[in-house]
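Student: Show me the folded form of this:
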Amino acid sequence: MFKGLSRLVSCAALLLTLVSTAHAEFGGQVFTGTLGKMPIVVELNTRDASEVTGRYFYEKFHRDLELSGTLQDKTLTLNEGNNRYGEDKPLPTLTLNQTASGWQGEWTSPKGKSLPVKLTEAEPKTPAADALPFIAALPKSDPYEYLRLQGLKLKPGKKESLMGYNLQWWTEPESKISMFSVESGYPKADQDRVNQQLLGRLWSEVISYHGCQLQGGENVEFNQHVEPALLSPDVVSLNISTSYYCGGAHPDFGDSPINLDVHTGHTLSLEDVLWVGEDKPLLHADRDNAGDTPLTKEEDETRSRYQREVFVPWLIKQLTALYPDEMKKPAEGDEDGCDFTDESVWGYSSWRFTPKGLYLGAYFARVQRACDAPDWPVLPYSLIKQHPGAVELGLPKD
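Tutor: Purely as a prediction, here's the structure:
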């Protein structure tokens, strides 16, 4: 297995990791109601009565508070918060009794202050007809996050003209997560599909931010920077750089590019753009849009074998020819040297389009973090055009 894969998964699929963790640990029934006079949204997993988990947020503040406890004789006894990072402090508690429509009881502070709690099963409103596909899917897939996002609004930021296209930047103020939409330069249907993907990604990163806040405790960090890489008649490509600490031993960082086919709005896989195998390319092998058919086990194994046995050796050969100095193997005993001839650092490379060619990033183990993502590994488009992938694209000239 490529040693860079675990870091690639943790960075590029950070959203999936955080959301999956939240679903596994807290996923269950969703309720709305009040704590005192404050509206709240609560998610409770009571499948294991001896180990109930959950979370809730005040609609005014949107930030999660963790719940854990037990269910006995239709009575929930829950602690709010946790001491997982070594603290030893008293925690607020909730004592709730089951009702015909939900739960009711009281919240008690460590100092003894009590407030009434009343919860009923959530009934999220149907999304507006013009809602983003990402938002429209949430009432069924994740009603808790849907209800959180209903209280958040995007703030327009700067406008800029880039590569012949006009962009509008947006920021969600609480998380400070930003993304751009394309305001002109594409046919309207293409532009709408692209913007649905871009703004959907913005909201998915907001969810990821809140997942990190819940997991990370007081020292949480979640910062992002979005940089457009290429806008062309066929492609929108950008890079999302994230630095984060969501609990655990160390902070981390990584890149998560987005590469879109303008004419379909679909995510492009590397095999869609560049294919060096003997048989036919694997069409849209990485596509992650709703409604797309996932790879079968056999297809996934075939793709992994192609990556390992065909693509990576070919890539190292091309980079060695193009960048002989950078690809030079470190001297024996040089522990700080970056060995870009090591096939494992190119496994499932993070990639994106640039004006000059296709950029592919390398990933090293933590002890060689300084070697990560050098700026030079760019394959010129003249080379890419000799090895077209599954999707017909009009690529720029070198």
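Student: CA only for contacts and neighbour counts going forward, please
Tutor: Noted.
Student: Which residue ranges of the stretch 201-350 of the chain form strands?
Tutor: Along the stretch 201-350 of the chain, counting by DSSP state E, counting those that start in this stretch, strands occupy 221-231, 235-245, 252-255, 258-261.
Student: Return the list of helices and strands in contact with the first one.
Tutor: Identification of packing neighbours for strand 221-231 by 3 or more CA pairs under 8 Å, 6 or more residues apart in numbering; DSSP states H and E yields strand 177-184, helix 188-216, strand 235-245, strand 351-353.
Student: in terms of contact, does Arg158 touch Trp169 like I think?
Tutor: Just to correct that, residue 158 is Lys rather than Arg. Yes: A contact is recorded between Lys158 and Trp169 when judged using CA atoms under 8 Å, the distance being 5.6 Å.
Student: before we go on, could you also do this sequence so I can check it against the first one:
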Amino acid sequence: MYRWLGVVGCLLGATAGAQNVQACGGTPGLPAWVQAGVYSGTLGSSTVTLGLSPRNIDANRYFYAGRAADLFLTPFRSGNTLILQEEVRLDYGAETTVSGCLTLERDGTALRGTWKVPGTARTLKVTLEAMNVAKVALKLPASPGLTRLRRSDPLTFLKLNRPWTNTADGRRTREPLSGLSYPRVPGASPALELVLQDRLLEHAAAGLNCKSWLPQRAQGDDGYTLNVGVTLLTSRLLSLREDVGYSCGGAHPDSSTTGLILDRATGRHIPLQTLWPSLTPARLKTLYLALPGTEPDSECDDILHGMEPSFAVYLTPAGLNLTPDSLPHVIAACAETVMVPYGQLRTGANRASPYYPELYGR
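Tutor: Down below sits the predicted model:
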């Protein structure tokens, strides 16, 4: 079914700051003056952007301009001085290590201080000014997803709020920092363009989040991959299949498949039961198990019969495609895609739907 991506970070286990390693001094916690906010400025000669949050430890992080990954920070304090301990993992299975100490004082609305590697004497000057992210000019068309990202994850918004490019053949739009791309639709309405932008925005945000959780020596890996194809395009309908693979530093890689059925003019999601009112989840499971491609004597048979009736659904010129989307990673190979021919669904189709002629003719 059509669904937004979950937060990748929730799938990855403990946070980078889970270890209480106090290499930078101070005591746990934040000075009373610290409030949630975003700051931008310089660390040495580099441009950085930093986010602070008293309530959400994972929101204490910063990034260098032009880099996809964030560096996670664990807060400490010494009187009114804020100490942010920069923590990383160097390799898979490695313990978290402290790679830097930010020591900051409040100066009006700004933050000023130093950064250094623990145990060394050399320091770099840090100067950060408070940002009002809500007033940052949009460099992409205004969309619900872009507005939501600016509010919920301002650091990721600042990284992704830049002009995107089209591939040389003009068939896909590419987000440059994550490297992910999404299909373009010829003659797409403005509303549909915004929906497609938000799909790529959602994946790009997840991809950058995944990159941040990778160990330092794996930062060049493709931790998050996206393959999207248009499976049906008619005068009124657009259907797509999204396949995501991700390995973001957790114990095992994983993957997911999402199907979308959209109104080409409005970009709105079309519920499957708008097209076929009788296609409840239970009915979809019955159809799936009865179709060729699910072998009754295979080792997957018991698994498929016991699975939740949840499917990624999308349209093709020949029929409705179903892919189980609730199987755990270890048995995901059993989630084969099968197609239900439109003719088999004709008697239960909604003839009053404006989409009926798109699938069955007039």
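Student: on that earlier part again, make CSV from the helices and strands packed on strand 221-231 of structure 1 and add distance to Pro396 of structure 1 to it.
Tutor: Putting those into CSV (distance: least, CA to CA, whole Å) gives the following:
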stretch, distance to Pro396 of structure 1
strand 177-184, 20
helix 188-216, 19
strand 235-245, 10
strand 351-353, 10
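Student: Of those, which stretch is the most buried?
Tutor: Ranked by average neighbour count under the criterion mean count of other CA atoms under 10 Å, those are headed by strand 351-353 at a mean of 25.
Student: in structure 2, what residues pair with that one?
Tutor: Residues 313-315 of structure 2 are where strand 351-353 of structure 1 aligns, with TM-score structural alignment as the criterion.
Student: how big is the offset of that stretch relative to structure 1?
Tutor: In this overlay with structure 1, the average offset of stretch 313-315 of structure 2 from its partner residues is 0.8 Å by mean CA distance after the TM-score superposition for structure 1.
Student: Please list the outside residues in contact with that stretch.
Tutor: If you take CA atoms under 8 Å, 6 or more residues apart in numbering as the criterion, stretch 313-315 of structure 2 is touched by 1-2, 231-232, 239-241, 258-261, 320-323.
Student: Lys158 and Trp169 of structure 1: who's more crowded?
Tutor: Under the criterion of other CA atoms under 10 Å, the comparison of Lys158 of structure 1 against Trp169 puts Trp169 first, with 17 against 9.
Student: To which secondary structure element is that one assigned?
Tutor: Per DSSP states H and E: Trp169 of structure 1 is located in strand 165-172.
Student: what's that strand in contact with?
Tutor: Strand 165-172 of structure 1 is touched from outside by 152-161, 177-185, 206, 231, with contacts defined as CA under 8 Å, 6+ apart.
Student: how much does that strand deviate in direction from helix 188-216?
Tutor: In terms of direction (axes from the mean of the first three to the mean of the last three CA atoms, to 10 degrees), strand 165-172 of structure 1 departs from helix 188-216 by 30 degrees.
Student: and Glu172 of structure 1, how far is that from Pro116 of structure 1?
Tutor: In this structure, Glu172 of structure 1 lies at 32 Å from Pro116 of structure 1, with CA to CA, to the nearest Å as the measure.
Student: Assign Gly54 of structure 1 to helix, strand or coil.
Tutor: Using DSSP: H, G, I helix; E, B strand; the rest coil, the secondary structure recorded for Gly54 of structure 1 is strand.
Student: need the contact list for the counterpart of it in structure 2.
Tutor: Matched by TM-score structural alignment, Gly54 of structure 1 corresponds to Asn60 in structure 2. When the contact criterion is CA under 8 Å, 6+ apart, the partners of Asn60 of structure 2 are Leu50, Gly51, Leu52, Ser53, Phe72, Leu73, Thr74, Pro75.
Student: at 10 Å instead, please
Tutor: 17, 36-38, 50-54, 70-75, 84-86 (CA atoms under 10 Å, 6 or more residues apart in numbering).
Student: Hmm, Leu200 and Ser143 of structure 2 touching each other?
Tutor: No: assessed by CA atoms under 10 Å, Ser143 of structure 2 is found out of contact with Leu200, at 12.0 Å.
Student: residues shared between the contacts of those two?
Tutor: Here Ser143 of structure 2 and Leu200 have Leu194 as joint contacts, going by CA under 10 Å, 6+ apart.
Student: Leaving out chain neighbours, which residue sits closest to the residue minimising distance to the centre of structure 2?
Tutor: Within structure 2, one residue has its C-alpha closest to the average C-alpha position: by CA atoms, centre = their mean, that is Ala206, at 2.2 Å. Leaving aside its sequence neighbours, Ala206 of structure 2 sits nearest to Val8 (CA to CA, 6 or more residues apart in numbering; 6.0 Å).
Student: Look at the alignment partner in structure 1 of that neighbour and give its secondary structure.
Tutor: Matched to structure 1 by TM-score structural alignment, Val8 of structure 2 sits across from Leu18. Secondary structure state of Leu18 of structure 1, per three-state DSSP, is helix.
Student: count of neighbours near Leu18 of structure 1?
Tutor: The local packing count at Leu18 of structure 1 equals 21, with neighbours defined by other CA under 10 Å.
Student: That one touches Tyr244, doesn't it?
Tutor: No: with the criterion set as CA under 10 Å, Leu18 of structure 1 and Tyr244 do not qualify as a contacting pair; they are 11.8 Å apart.
Student: Residues in contact with both of these two, list them for me.
Tutor: Residues touching both Leu18 of structure 1 and Tyr244 (CA under 10 Å, 6+ apart): Tyr209, Cys212.
Student: All good on my end, thank you.
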